[in-house]
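Novice: Turn this into a model:
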Amino acid sequence: MGPSMIVALSRAAAFTGAIILLVFGMLYTETHSDVAWLLLLLFCGILMMYAILPRMSDSVPHVNSTIVSIGAICMVGFLLMTVQLVRIQIVQADEISQRSASVADGSVVQDPRNRTRDRDVARGRILTRDEDVVADTVEREGGVFERTYPNPHLSYLAGYHSPALFGNTQLESVYDETLMGREGGNPFNEWLDQVLHRTRHGYDIQLTVDSELQRLGYDLLGDRDGSIVVMDAETGAIYAMVSKPHIDPNRLYAGYGPNMDQQVSEASEYWVQVTESEGSPLLFRPTQGLYAPGSVFKTVTAASVLEHGLADPSTVFRNEGALVVGSHVIEEQNLPDDGRVSFTLSESYGYSLNVVFADLGIRLGRERLSETARQFGFESTIPFDFQVSQSRISSNPEYLDADIGLAETGFGQGQLFATPLQIAMTTQAVVNNGMMSEPFLMHRIRDNEGVVLSETRPSSWQEAVDSSIASELQQIMIESVESGWATDAQISGAVVGGKTGTAEVGDRTPHAWYTGFAGQDEPRFVISVIVEHGGGGGAVALPIAREMLVMAMDRID
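Specialist: Presented below is the predicted three-dimensional model:
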């Protein structure tokens, strides 16, 4: 290969690389800042100059080579300018149009077209499955529409809508175009509304949440911080999703009406209040809260033991009250009888014996225990209506290389962190033949006349374990309620299974956990409850879960 061929190939590679970088920068514009994008443009310009600038022989007059160089520079410059204009006017158009800034007097400066666009749209409602209002739009004097959230036990599910200041979050963000009537219906009618400047009515979103079940969870948590998730054992539909503490989205609303400056000022003051609050009310705990799971993780450990053939539910283990792991001693706190030392796997789960599950964690080893946890969704992004934090097995990859790390993880401590939704889905997999369903909040979209435009179809996500192991785990959870520490979860005439958890959090009072299922003839509802620093799971979280499951069976067909 001669020198000229090498030069030609390097020029082609430079030009191709520049195009690839530009396409990547355009498609993934949200992953980098404007400064990074401009530096990328500069670098691509250098690559293109190298690719297209011809080599001039010494016989070519200097003025001619200068003209060629200037032409190449202009051509590359115009090309990069075109790319920048496409990025600004098409790719980033919506983001740029929503930008705002506060000036010295506290007023907000923003694209004035947004004021008329959003102010004159009757934004769609967000409703529960039983038609209670999560978010509504009311018309004020002068034909200006404002967003309201009339029910405190439901309001925070929507997130917040603050068009003149903070934008949108959660459902208000994910379904913004639908709520504004710009997508989800008849495209021709939506276009015609814009062309004729007719008052648009956004589309309503109906959730799977039951208002009364949500209210009960809200009342049961009281002034305690925590979360409750109730979901359908088969479809993944969310019937309740309680989070405390939470924001009041009414106080974050700032629109484009005549009271905009006052609303901006009040919303800004409230924002400072909630962001400085120790309780983190902006954190939506069911999907974003990460907690040490404690003994509710033993479902995953038991699944791994069964999956890899280390034991079956009737296998007997010795528990003499302590387990020495290197220089550490794990003491048993949950023995039902100090004189008893032999327990089956099912009994060890029901009595939440840490010594047995610590030993099982060591026997499983890093690869097998981690593999099973990932099958249940740990370290994956759960598909949901809005963002879910990833539950994790360990923060340090080397932690599970040591026996003490495996032991502590085996009984639910160590470096484990899980969301309440993750724990509910773990139980859901147990009662759904080992299959995890995609959880969902949005049930259907309707127009302002009540015509259904679309509905969510339940779908599977991933298989956690095969159906035979899921069946064994389900029976183990039932026996935990029948004869273990979760006997208070029993409901007359119902099939009930569950697991209590008490998660240690340093020197503070432990988190109280409970996860389980219930149904008349077979498991129908799945629940996870966490009360932050609440104490024992059996005494604190379990009673909440039982009341929620009783109401769910009574109210939901």
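Novice: contacts and neighbour counts: CA atoms only from here.
Specialist: Fine.
Novice: isn't there a strand covering residue 263?
Specialist: No - Residue 263 is assigned helix when assessed by DSSP: H, G, I helix; E, B strand; the rest coil, not a strand.
Novice: gap between it and residue 179?
Specialist: Distance, residue 263 to residue 179, by CA to CA, to the nearest Å: 22 Å.
Novice: one more to put side by side:
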Amino acid sequence: MKSTTRFNFLLYGMYLCLLIVSAGLFRTQVINGSDYREASERNRIRLIRREAPRGNIYDRNGLPVATNRPALYAYIIPEDFDPKDIPELSPLLGLTEWDIRQRISKARGASFTPVLLKSDLSLDTAMQIEEKRPKFSGVFIQVKAIRFYPQHETAAHVVGYIGKMTKEEYEKLDHSVYGYDSWIGRSGIERLYDQMLRGEDGGVQLEVNARGVPINVLSEKDVTVGHDLYISIDANFESKVRPLLAGQKGAILVGDIKTGGLLTAISTPGFDPNVFVTPEQKKERLDVIGSKEKPLLNRGFNGLYPPGSVFKLLTAIAGLETGVITPHTTFTCRGFFKLNRKSRPYKCWYKGGHGRVDFYRALERSCNVYFYNVGRLLGEKRLAEYARKFGFGSPVDLSFPNVSGVVPDQEWKKKAVHDQWYTGDTISFAIGQGYLLVSPLQILQMVTTIATDGRVSKPLLIFDKNEPSKTELGIHPETFKALKQGMLQVVQSDYGTGQLARVDFEKLAGKTGTAQAPPGLPHAWMGAFFPYEDPKIAIVVFVERGKSGGIAAANMVKEVVRIWNEAYGTAVI
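Specialist: Predicted coordinates:
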């Protein structure tokens, strides 16, 4: 009886064990079967992403300013790699063992995702790794396109540069579009048109053996190269103009009046965007980023400065349009101006005084006293109104980042400075000083507007041969006629402040400016259009701490016109 009972217990125990084993098998094969199959597939299959080459960026004449060159990259799939091979791999890559371990342990989007070990390998290094590839399981070489900027500093602030995305950026973006090591536009056209330039990535699905060595290609998806873009900049023209600002901070902008396209947008000091895409140039890259000279600042678009006497053009327009002056209105300059007998004197740049001057002579000789009087008659509200009418105080409609600037008035001063507005503020405003801040791009827009008799065309950076749309400002033709005559005398008269810009093959019209900016030296400005009779180009030269617009800026305008004339003659393509 006892043996029968023991037998039954043993039998029931065996049944229970079989039941437990069966339940485990059911759970493994049925409930979790799909998970294990997926894990098995991941162990057997590798997905290698192929990043699409970015589209090229060309200047207006088809010269590449951003393109690609082939480069060799070393990748590793950590799950397939045996760490004991690190000492042998290290000298081949020129990396320390610690560097390789750091890269292998780097966070990734998913398991079996390749990790970049080193970019832009030499052909010799790549061949040595390929020869030992059976030993270095999980390590492979891939040919990819690396960005290259063949014109170096030329057009760099417009073209911009690309950079590798951060982990935070990757987590926010669509993983079907961006890989963990993708490069994205960081500034300029590269950033603004990143989606268009980057194309569509492809890839290959590989079957590997137990050691991670590829044995079969299961499927492939071709990459779609990004779209090409053409910008309005003339790289050859810009490369000849750029040396004029060598060793100085400043900007030179030249606009095609007929199409609205910018022919050149120079900002100095500049930078070579190749330092941001070439691994070996880390020191140069850090030097650019940390430089006190701020080479990454686009001074033409995003620099803010007092315009000085260049702004007298706007004051003149406001005075003529409102009727507070006519071209024949005269004021007497004794070298200074007083609001009343007890006020402090506001000086003219010419200490001896210009005597009795009319509108044309006031522009020609840039008489401060004349425009002090015009400013007092206008008042700050009308000055600010016309300044905004011509685009000051707002970004230029360029489809490219640029600053707003400051157009001061009573309300602005109360909020920004917590003080009331004084008449002295108004007369300083009238000659482009005080709280007024503008960018060279805004001055270029004003000069272009004057040259076209008030027909404002939207400036362009993406090249378009179509006729640009124009907006009428509603300024009387007689106002522009008088203004342009005064600008002509600035250059063509022997008493004009811009006479050093004069060329002997055609008439040029312009306006100089020497803007006080304590505690340093004054800034030098000149805005001009050429030729006078049928304007083709508008020019703005700005030299930070350049001392004198009539000397530093005027000389550069002359050279810009000479270079342009040699390149284009009398017609912009």
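Novice: ok, back up a step: which of residue 263 and residue 179 of structure 1 has more residues huddled nearby?
Specialist: Counted by other CA atoms under 10 Å, residue 263 of structure 1 and residue 179 do not tie: residue 179 has more neighbours, with 27 against 21.
Novice: does that one really touch residue 200, like I thought?
Specialist: No - the criterion here is CA atoms under 8 Å, and residue 179 of structure 1 misses it with residue 200 at 10.4 Å.
Novice: residue contacts, the equivalent of residue 355 of structure 2 over in structure 1?
Specialist: Under the alignment (TM-score structural alignment), residue 355 of structure 2 pairs with residue 341 in structure 1. Taking CA atoms under 8 Å, 6 or more residues apart in numbering as the contact definition, residue 341 of structure 1 lies against 318-321.
Novice: Residue 10 of structure 2 pairs with which position in structure 1?
Specialist: Checking TM-score structural alignment: residue 10 of structure 2 goes with nothing.
Novice: got it, and residue 530 of structure 2?
Specialist: In structure 1, residue 530 of structure 2 lands on residue 518 (TM-score structural alignment).
Novice: helices or strands next to the helix or strand harbouring that match in the packing?
Specialist: Using DSSP states H and E, residue 518 of structure 1 sits within strand 508-519. If contacts are counted by 3 or more CA pairs under 8 Å, 6 or more residues apart in numbering; DSSP states H and E, strand 508-519 of structure 1 sits against helix 420-431, strand 495-505, strand 525-531, helix 537-555.
Novice: ok now do residue 427 of structure 2, which residues does it touch?
Specialist: By CA under 8 Å, 6+ apart, residue 427 of structure 2 lies in contact with 371-373, 375-376.
Novice: now those in TSV, with distance to residue 62 of structure 2 and secondary structure?
Specialist: Formatted as TSV, these follow (distance: CA to CA, whole Å; DSSP: H, G, I helix; E, B strand; the rest coil):
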residue	distance to residue 62 of structure 2	secondary structure
371	46	helix
372	49	helix
373	51	helix
375	48	helix
376	52	helix
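Novice: Select the longest helix from structure 2.
Specialist: Longest helix in structure 2 by number of residues, with DSSP state H as the criterion: helix 2-26.
Novice: The closest residue to residue 141 of structure 2 other than its chain neighbours: what secondary structure?
Specialist: With CA to CA, 6 or more residues apart in numbering as the criterion, residue 141 of structure 2 has its nearest non-adjacent residue at 4.7 Å, and that residue is residue 74. Under three-state DSSP, the three-state class of residue 74 of structure 2 is strand.
Novice: show me where the stretch 351-500 of structure 1 has helices.
Specialist: Assignment of helices within the stretch 351-500 of structure 1 using DSSP state H, counting those that start in this stretch yields the ranges 354-375, 403-410, 420-431, 467-483.
Novice: right, so those: which one is the most enclosed?
Specialist: helix 420-431 (a mean of 29; mean count of other CA atoms under 10 Å).
Novice: what range in structure 2 matches that one?
Specialist: With TM-score structural alignment as the criterion, helix 420-431 of structure 1 aligns to 440-451.
Novice: By how much does that stretch deviate from structure 1 on average?
Specialist: Here the mean offset of stretch 440-451 of structure 2 against structure 1 after fitting is 0.6 Å, by mean CA distance after the TM-score superposition for structure 1.
Novice: picking that back up, now the match of residue 530 of structure 2. Nearest residue, chain neighbours left out?
Specialist: Of all residues not flanking residue 518 of structure 1 in the chain, residue 496 sits nearest, at 4.4 Å (CA to CA, 6+ apart).
Novice: just checking, the one you found touches residue 483?
Specialist: No - taking CA under 8 Å as the definition, residue 496 of structure 1 is not a contact partner of residue 483, at 11.9 Å.
Novice: and the residue lying closest to residue 263 of structure 1 once chain neighbours are set aside, what is it in contact with?
Specialist: Leaving out its chain neighbours, the residue that sits closest to residue 263 of structure 1 by CA to CA, 6+ apart is residue 254, at 5.0 Å. Applying CA under 8 Å, 6+ apart, we find residue 254 of structure 1 in contact with 161-165, 260, 263-264, 267.
Novice: secondary structure class for residue 254 of structure 1?
Specialist: Per three-state DSSP, the secondary structure class of residue 254 of structure 1 is coil.
Novice: and the gap between it and residue 76 of structure 1?
Specialist: With CA to CA as the criterion, residue 254 of structure 1 and residue 76 of structure 1 are 44 Å apart.
Novice: residue contacts, residue 406 of structure 2?
Specialist: Per CA under 8 Å, 6+ apart, neighbours of residue 406 of structure 2: 392-393, 435-438.
Novice: can I get the residues you listed in a markdown table with distance to residue 120 of structure 2 and neighbour count?
Specialist: Listed next are those as a markdown table, based on distance: CA to CA, whole Å; neighbours: other CA atoms under 10 Å:
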| residue | distance to residue 120 of structure 2 | neighbour count |
| --- | --- | --- |
| 392 | 46 | 25 |
| 393 | 46 | 21 |
| 435 | 50 | 18 |
| 436 | 49 | 25 |
| 437 | 45 | 21 |
| 438 | 43 | 27 |
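Novice: Please identify which of those residues is nearest to residue 345 of structure 2.
Specialist: Among the contacts of residue 406 of structure 2, residue 435 lies closest to residue 345 of structure 2 (CA to CA), at 19.0 Å.
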